[in-house]
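Asks: next come a sequence and a model predicted from it.
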Amino acid sequence: MLESFRPPLKERHLKVLIEFPGFAFISSLMWISCFNDSREVLLADTIRTVEGYSDLIVLRHFESGAARRAATIAGIPIVNAGDGPGQHPSQALLDVYTIEREIGKLDGIKVGLVGDLANGRTVRSLTYLLAKYKDVKIYFVSPEVVKMKDDIKDYLTSKGVDWEESSDLVEVASECDVVYQTRIQKERFGERLDLYEKARGKFIVNQNILNAMQRHAVIMHPLPRLDEITVDVDADPRAAYFRQAKYGLYIRMALLKLLLVGC
């Protein structure tokens, strides 16, 4: 069950079908209407209504903290599928799985987070999760207008995690096991398109970055991409983002099974 509150979905319907081979989860389709002004939808009423139809709710909302509020209301599990610029926990799960699968370890790695770090919820959740592993170092590479917020940096410092901000993507790429690229999110800039244009295109993963990277390192991206990774990079075996997306299917299937029927 998926609920989306984002205004661009006005007069659209979302068709939700989950295929889970060997596991009876959903036997029918649910159609969800989305409103022009998301504030017309009362979160509490929506959650209380939908939980009567479902065993679990996967929630994407435009406001940070919405999933946490929904969890205090619902009597069934809530999966946060993204709450504005806040968090995206299931993406972080598939990201650490991808790193483990591709690199072979999580302890002692160096990860470069690149792009829109102020608005990107995926990098926030990934940072929190990486902080639980030993001897991890995190590099933040972003335009000045979309730097990682202080709450994340303070959290890393409180956990004793080594982190560094840099404006040199080539140097960071040469040091890292993982280069995690993200798009600059135009929709987060509102009417300040001048700031968007200032940020866009500043840090591009291209052949120059590939040449600087170590042979074992990988490039990741939560997708969709715009032009922040050039298409010619796709042919390099270190381009892991499409494999990363595939791993996401299995991680989320496992998450649903864990929440609904246990281990």
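Replies: Received, thanks.

Asks: C-alpha only now, for contacts and for neighbours.
Replies: Noted.

Asks: number of nearby residues for Val170?
Replies: Using other C-alpha atoms under 10 Å, Val170 has 16 neighbouring residues.

Asks: any idea how far Ser125 is from Lys132?
Replies: 12 Å (C-alpha to C-alpha, to the nearest Å).

Asks: neighbour-wise, which of those two wins?
Replies: A side-by-side neighbour count of Lys132 and Ser125, using other C-alpha under 10 Å, places Ser125 first with 21 against 14.

Asks: OK, contacts around that one?
Replies: Contacts for Ser125 (C-alpha atoms under 8 Å, 6 or more residues apart in numbering) come out as 87-89, 91-92.

Asks: run the last query once more with 7 Å
Replies: By C-alpha atoms under 7 Å, 6 or more residues apart in numbering, Ser125 lies in contact with 87-89, 92.

Asks: report the two of the residues you listed separated the most.
Replies: Put simply, by C-alpha to C-alpha the two of the contacts of Ser125 set farthest apart are Gln87 and Ala92, 9.0 Å from each other.

Asks: spit out the residues that contact those two alike.
Replies: By C-alpha under 7 Å, 6+ apart, Gln87 and Ala92 have these common neighbours: 122, 125.

Asks: structure B:
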Amino acid sequence: MLTRVNEHPRRAAVRHLVTTDGMTREDVLRFIHLAEHLRGLPRERLRQRLPGRVIATLFYEPSTRTRLSFESAALKLGANVVGAENAIENSSAKKGEALADVFRIVGAYADAIVVRHHEPYTMAEAARLSPVPIINAGAGWGEHPTQALLDLYTISRELGRIDGLRIAVMGDLKYGRTVHSLLNLLRLFPGVRVTLLHLASLGLPEPLAHRLRADGLELTEASDVAAVLPEVDVVYQTRVQRERLERPEELEGAGRFRIGPEELALLPAHARILHPLPRVDELDAAIDEDPRAAYFRQAENGLYMRMAILDDLLGGDAV
């Protein structure tokens, strides 16, 4: 949700991107349009979007794509970057500093803060305390809004639309924050039908599933991957979040939900496979060169979507 807080002299209205709750279809389409616009601008014009701005990145969990794409996005827009790659070890968090103090202090140094944290409820507190925009770059098992936006940007670029698509979501739906945010945005697009493929122990949290259905998203459960794949336009594959498992037995049978050459042969020619990455063994490298494998293009799209997010929140030059 793009929330506004009017309590700090640095901005008349501070806007944050901490959750997909409250976002509208128009918000999503605006970000997609802006990402595509920025993609086409010459390098020298991009550098004029956010000159002199400072973006702080605070990552309390590991990251490759999200951190580097945000930092690259900021630099391409003419901003500067400061931050802590492993903030839980390489910042004053190691000394016991309260997060509340961190957000207040870093907000005095930077024009926006990109945060990844292992606690899902941290972002709301950050948005309440920070005098500058907070961007949720992944919050525990909760949400990952910027990933969901780049996922929809990828679907739109690859298939030309989002409305009315048939989408299979596979893997860890319990702890997979990318899935939670993606489904929350898919409910905004008419006619989308989602099939959930997962181990019984790793299903979508029931409160979320109930709310999505109440909001009109068509969700069905299935267990036979081979029966589902011929009927879909998009497969959204995810890894099991081993670092968040409560019990080792939650992993039993995970091999059923993988995609390799045999599964690829079942997909329609127009379909696309997405994955937020990193992958482990749920996505066979043997299929990487197939045009339906869109996950590397998806990762590249993250750069442009995160450029759009920074540009939008920090008031870059009008499109």
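Replies: It's in. This one's a predicted model, so the numbers in the text were calculated from it and none came from an experiment.

Asks: what's the TM-score here?
Replies: Superposed pair, TM-score by TM-score structural alignment, normalised by the length of structure 1: 0.90. Supporting alignment: 255 aligned residues with a C-alpha RMSD of 2.3 Å.

Asks: about what we covered before: so which of the contacts of Ser125 of structure 1 sit within helices?
Replies: In helices, judged by DSSP state H, the following of the contacts of Ser125 of structure 1 are found: 89, 92.

Asks: so which of the contacts of Ser125 of structure 1 comes closest to Leu255 of structure 1?
Replies: Pro89 (11.0 Å).

Asks: list the contacts of the closest one.
Replies: Contact partners of Pro89 of structure 1, counting by C-alpha under 7 Å, 6+ apart, are 80, 125.

Asks: and the equivalent of Val218 of structure 1 over in structure 2, how many neighbours?
Replies: Here Val218 of structure 1 is matched to Arg272 in structure 2, going by TM-score structural alignment. When neighbours are defined as other C-alpha under 10 Å, Arg272 of structure 2 has 24 of them.

Asks: show me what Ile76 of structure 1 aligns to in structure 2.
Replies: By TM-score structural alignment, Ile76 of structure 1 lines up with Val132.

Asks: contacts only, for that match.
Replies: Counting by C-alpha under 7 Å, 6+ apart, Val132 of structure 2 has contacts 14, 107, 111-112.

Asks: out of those residues, name the ones that lie in helices.
Replies: Those of the contacts of Val132 of structure 2 lying in helices (DSSP H): Gly107.

Asks: now, of the contacts of Val132 of structure 2, which are buried?
Replies: For those, a neighbour count by 16 or more other C-alpha atoms under 10 Å gives the buried set as 14, 107, 111-112.

Asks: any chance of these in TSV, with distance to Val240 of structure 2 too?
Replies: Listed next are those as TSV, based on distance: C-alpha to C-alpha, whole Å:
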residue	distance to Val240 of structure 2
Val14	36
Gly107	34
Asp111	35
Ala112	31
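
Asks: just flag the most distant two among those residues.
Replies: Greatest spatial distance among the buried ones among the contacts of Val132 of structure 2 (C-alpha to C-alpha): Val14 and Gly107, at 11.4 Å.

Asks: so which residue is smack in the middle of structure 2?
Replies: Centroid check for structure 2 by C-alpha atoms, centre = their mean gives Gln147 as the closest residue, at 1.5 Å.

Asks: which element, helix or strand, includes Leu256 of structure 1?
Replies: helix 241-261 (DSSP states H and E).

Asks: could you give the residue range in structure 2 aligned to that helix?
Replies: With TM-score structural alignment as the criterion, helix 241-261 of structure 1 aligns to 295-315.

Asks: and for stretch 136-155 of structure 1?
Replies: Under TM-score structural alignment, the match for stretch 136-155 of structure 1 is residues 192-211.

Asks: how far away from the center of its chain is the matching stretch?
Replies: From the chain centre to the centre of stretch 192-211 of structure 2 is a distance of 18 Å (C-alpha atoms, centre = their mean, to the nearest Å).

Asks: what do you get for stretch 155-163 of structure 2?
Replies: Averaging C-alpha positions (C-alpha atoms, centre = their mean) puts stretch 155-163 of structure 2 17 Å from its chain's average.

Asks: alright, calling it a day.
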